[in-house]
Structure formats: C-alpha cells, structure tokens
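Trainee: my questions concern the predicted model and sequence given below.
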Amino acid sequence: MAVYFHEEDLPEGVLAPGPVAVDTETMGLVTPRDRLCLVQISDGGGDEHLVRFNVGSAYDAPNLKAVLADPARIKLYHFARFDLAAIAHYLGVQATPVFCTKIASKLTRTYTDRHGLKNLVNELLGAEISKQQQSSDWGAAEINEAQRDYAASDVRFLHRLKDILEVRLEREGRTAMAQACFDFLPARAALDLAGWAEHDIFSHM
C-alpha cells in the first residue's frame, strides 16, 4: 500500500482495469470560484494516486481525463454531486458512470442521519479515518503528509463500501432507484454549475 503524488497528470498505465474511486479537493465549495487543486484516484488494489494542479494550471491532464471519461469504468464517489461538478468545470469531462456511496447510504441506512464517509467507514468496515485536514489549504505550495494521507483516505475505502452497499440496496429492493439517482447526478451537477445549487426546481414553489 502506498500513496503516490503526481503533478498535473496521472502517469499512464498505473491503474488496473475496472472501477476507480475518485475524489477532489478544492479551495472551497463554490465550484466556479474555488479552483480544483487535487484529484485522488484508486483502483482498489491498495495504492492511491494524488494528482495536484497548481495555480494557473491549464488542467491539461490527458491520462487522467481518459480514465475519468472512460464509459467502461464505474467511478465511485462519496457525494458525487460535488466531484462531478468540479471535474466537469475544470477538466471538461463527464466522469461517469457513477456509484455514490452517500446516496446508497441514504437509501439503505434509513435508521440514521449520519451519512458522512467517516461514519460509513466506521460502521461498515470497522475502521477509523481522520477528517482533521478537511478544511486545510489545498492550494498551498506544499501539500504536507497529513493532507496527503487525508486525501488518500477519501478513496481508500470506496470499493469495499460499494460492495456492502450494493448488497443492502438489493436487500431493500432499492437497486433500480439508486441507479436512477446515479444516472441523474451529472444533470444535478450541471444544475449546480448553472446557478440552481440552492433551489429545488422540482418543488411546487
């Protein structure tokens, strides 16, 4: 198990075939304003790859974009809505098809309102992750070891969580409902980018 740090693109051929876990770190929560600083990606084999984009980056990352845009690879996220918007806005690709562990959790773990990644990892996998670096400066000139470990942990567990949550979705008869939600997420991200992040266009009002 190792965490690899790359500048501006993912090296070619470092990921095994199949689903990849993906996460992003940005300068804030307003996607057009707060630049994309880091993309984390893992094939579930034990290694995590962190791709850092510097100030003024052209986001010309052909290897990373090829993986993210590959329709044969499922992309695993926790809160895909945000990551899809950041990737579409800065890298210009639709990182689909999608499996979102937060949505799967909300559809199956209806006995709780705690659907954060830390909660899922603790309950379903019996592991602990630290969120201490969540609000750190991802645009700094140096990404320190604590930040790197935090960023890697955001993709480290997603393959295992997907396996468990798929079983629960099937058990509760909600697999098709979950898939419909996953399929809608790119449109939800596009609505966010277009200015409807805080307004429910499906509501009566």
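Mentor: Perfect, I can see it now.
Trainee: from here on, just use CA atoms for contacts and neighbour counts.
Mentor: Will do.
Trainee: which residues touch Pro71?
Mentor: Thr96, Pro97 (Cα atoms under 8 Å, 6 or more residues apart in numbering).
Trainee: what about it, which SS state?
Mentor: With DSSP: H, G, I helix; E, B strand; the rest coil as the basis, Pro71 sits in coil.
Trainee: hold the first one in mind and look at this next one:
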Amino acid sequence: MAVHFHEEDLPEDVFAPGAAIAVDTETMGLITPRDRLCLVQLSDGSGDEHLVRFGPRSNYAAPNLRMVLADPERLKLYHYARFDLAAIRFYLGVTAGPVYCTKTASRLVRTYTDRHGLKDLARELVGAEISKQQQSSDWGGPDISDAQRDYAASDVRYLHAMKVELDRRLEREGRTELAQACFDFLPWRAELDLAGWPDTDIFAHI
C-alpha cells in the first residue's frame, strides 16, 4: 500500500479502464466559490491512493484527472458526495459521476444512529480507525505534511469495502432502488448549491 503524490494532474493510465474510483477533496474551507480546491484524492481499491495537489494560481487544466472524473463508465465513490461534486464541478469543470455516496447510503440503512461520519462508518462497517486530526489543517500551504497526506489518503482508502457492506444492507432493507435515485440526484443537488440554493429545500411546502 502506497500513497502517490502528484502536482496539478494525474499521470496517464493510473487506473484500469472502468474501475470504480473512490474520490475525495480538500479545500480551503466550506464555501466552494470562495475556498479553492487544493487536493483531490483517488483510489481504485487496490491498496494505493493518489493525491493530486493544486497550487494557489492553478488553472485546474488537469486533463488526465478530468478524464477519469468525467468518465461515464466509471463509478465514483464518495463520502458526502454533495460537497465534493460541487468543488469538482466549480474548479475542474466536470460532473464527476455516476455517483455512489456512502453517507447517503448510511442515512438510508443505519437509521438506528445519527452518526454518519466517515470515521464512524469505517469503524462499524470495516473495523478501520481513521484519525480526523488533520481535517481542519491548512491544505493551501506550500508543503503538505506526511500527516496530511496520510489523512487525505485515508478518506478514500476504505470506501470500496464500505460500499460492499452498505449494498448488502440496502438490499436487505429493500432500499437499493431508493438509494440509486438519491445517488442519481446528487450531481443536481450540487448544481443547486452552486446556483445559490445551498440551504433551501426547494421541495418544501413553505
């Protein structure tokens, strides 16, 4: 298992064609148009993670990364896809689907708890411990520390295994179709966020 660090783009042919890819992002904050995209993390579940770092004056061209993210034949696995999809759309200009969101799946099947964070899911579903110590660190600095790299990699390291268990539970509870409909809507939920409706339930009666 290794963490590979790249500047501004992925190398060519890092992932096998059609392989599902776990995806996460690190930004300068939570307001997408204001807080720039600093890092994109990816894993195909084989044991290696790839981190792509963008500098403060990046033009986000990244043709290889954009090709992987926009590939309609390649499933993208996220935890809280809504945020990552918006960041990728705003800065890289692609819709990074089709989508599977472990947080959404968790909310549909783990109704016995309100703890749907990645750390809680990884512990319960696959017995892995994830440290969140670097979550609020400065991702825009000139150097990314080893601790930051390991944290960023851990955000995509377990998503494939978590999906297997979540799929089993979705099937058991008869909610697979409902989950898929939610996943299909998530790119549009991200578009609504970017268009100015981040805190509004447009389906609400009032």
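Mentor: Noted; the coordinates are in hand. Nothing here was measured: the structure is a model prediction, and the numbers come from that model.
Trainee: now the TM-score, please.
Mentor: Once superposed, chain against chain, the TM-score is 0.99 (TM-score structural alignment, normalised by the length of structure 1); 205 aligned residues with a Cα RMSD of 0.5 Å.
Trainee: same question for the helix of greatest length in structure 1: list its buried residues.
Mentor: Longest helix in structure 1 by number of residues (criterion: DSSP state H): helix 175-191. Neighbour-count burial for helix 175-191 of structure 1 flags Thr175, Ala178, Gln179, Cys181, Phe182, Leu185, Pro186, Arg188, Ala189, Ala190, Leu191 (criterion: 16 or more other Cα atoms under 10 Å).
Trainee: same deal with stretch 53-65 of structure 1?
Mentor: For stretch 53-65 of structure 1, by 16+ other Cα under 10 Å, it's Phe53, Asn54, Tyr59, Ala61, Leu64, Lys65.
Trainee: contact partners for the first one?
Mentor: The contact partners of Phe53 of structure 1, by Cα under 8 Å, 6+ apart, come to Glu7, Glu8, Leu36, Cys37, Leu38, Tyr59.
Trainee: can you pull the contacts of the fourth one?
Mentor: Read it as Cys37 of structure 1. Thr24, Glu25, Thr26, Met27, Arg52, Phe53, Asn54, Trp138, Gly139.
Trainee: just the ones in strands from those residues, please.
Mentor: Among the contacts of Cys37 of structure 1, the members found in strands (DSSP state E) are Thr24, Glu25, Thr26, Arg52.
Trainee: could you dump those to a markdown table with distance to Tyr150 of structure 1 and neighbour count?
Mentor: A markdown table is the format used below for those (distance: Cα to Cα, whole Å; neighbours: other Cα atoms under 10 Å):
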| residue | distance to Tyr150 of structure 1 | neighbour count |
| --- | --- | --- |
| Thr24 | 12 | 23 |
| Glu25 | 11 | 23 |
| Thr26 | 14 | 22 |
| Arg52 | 14 | 24 |
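Trainee: ok, back up a step: packing partners for the longest helix of structure 1?
Mentor: helix 80-91, strand 98-100, helix 101-108, helix 158-171 (3 or more Cα pairs under 8 Å, 6 or more residues apart in numbering; DSSP states H and E).
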